[in-house]
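Visitor: No sequence on hand, only this structure:
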């Protein structure tokens, strides 16, 4: 799957890593619902780091559609709330 981190670029991440990313997404959703700003920051950073660690960056000139779009590392809680679906940032 192709994952875009806003403001950074795209990574190709194997579907086998979806469960790990979903676990972090679930934690992020809980922290957002509870208004835990520190937890939100920590888990958003962990989610983005996992995409970078597990995936390979696509060249800047690649024109591949993103299957997932994640917020920038400095996104606010309100900005991320606007991006959420019922399943969080990552469907499933």
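Guide: Sure, I can see it. Computed from a predicted model, the values in this text were never measured in an experiment.
Visitor: Every contact and neighbour count from this point should use C-alpha atoms.
Guide: OK.
Visitor: In terms of secondary structure, what does whichever helix or strand residue 25 is part of contact?
Guide: Element membership for residue 25, per DSSP states H and E: helix 18-33. Applying 3 or more Cα pairs under 8 Å, 6 or more residues apart in numbering; DSSP states H and E, one finds that helix 18-33 contacts helix 37-54.
Visitor: Take this one as well and set it beside the first:
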């Protein structure tokens, strides 16, 4: 799966990493639903850090289509809320 973090570039995520990413995504959704800014900020950073850790960066000149587009680390809770789908930021 090709994932773009806005403002950073794209990474390739292996299917076996999706479960842990979905768990982090669930924590992020819960923080947004509760309106807890501190928890939201920590969960967003945890999710993006994990994606950076497990993802294989694609070259800047790559023309791969992104299957997921994630917000930057400095996104507001409202901005991320608008990006959430029925299954969070990461479907599955």
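Guide: Ah, there it is. It should be emphasised that the depicted structure is a prediction, and the values quoted were computed from it without experimental measurement.
Visitor: overall similarity of the pair, as a TM-score.
Guide: Between these two chains, after superposing, the TM-score reads 0.98 (TM-score structural alignment, normalised by the length of the first structure); 92 aligned residues with a Cα RMSD of 0.5 Å.
Visitor: Show me the contact partners of the helix holding residue 25 of the first structure.
Guide: By Cα atoms under 8 Å, 6 or more residues apart in numbering, the surrounding residues in contact with helix 18-33 of the first structure are 37, 39-40, 43-44, 46-47, 50-51, 77, 81, 88-92.
Visitor: Neighbours of the aligned residue in the first structure for residue 87 of the second structure, how many?
Guide: Aligned counterpart of residue 87 of the second structure in the first structure: residue 87 (TM-score structural alignment). Counted with other Cα atoms under 10 Å, residues neighbouring residue 87 of the first structure total 12.
Visitor: Please report how far residue 87 of the first structure lies from residue 56 of the first structure.
Guide: Separation of residue 87 of the first structure from residue 56 of the first structure (Cα to Cα, to the nearest Å) stands at 25 Å.
Visitor: Spatially central, which residue of the second structure would that be?
Guide: Most central in the second structure under Cα atoms, centre = their mean is residue 70, positioned 4.5 Å from the mean C-alpha point.
Visitor: quick one, what contacts the nearest residue to it once chain neighbours are set aside?
Guide: Distance criterion Cα to Cα, 6 or more residues apart in numbering; nearest residue to residue 70 of the second structure, sequence neighbours excluded, is residue 5 at 4.8 Å. Counting by Cα under 8 Å, 6+ apart, residue 5 of the second structure touches 48, 69, 70, 71, 72.
Visitor: Kindly report the same for residue 77 of the second structure.
Guide: Shown in contact with residue 77 of the second structure (Cα under 8 Å, 6+ apart): 32, 37, 40.
Visitor: Could you identify which of those residues has the most neighbours?
Guide: Of all the contacts of residue 77 of the second structure, the highest neighbour tally under other Cα under 10 Å goes to residue 40, namely 22 neighbours.
Visitor: Identify the residues contacting that residue.
Guide: Applying Cα under 8 Å, 6+ apart, the residues near residue 40 of the second structure are 28, 31, 32, 77.
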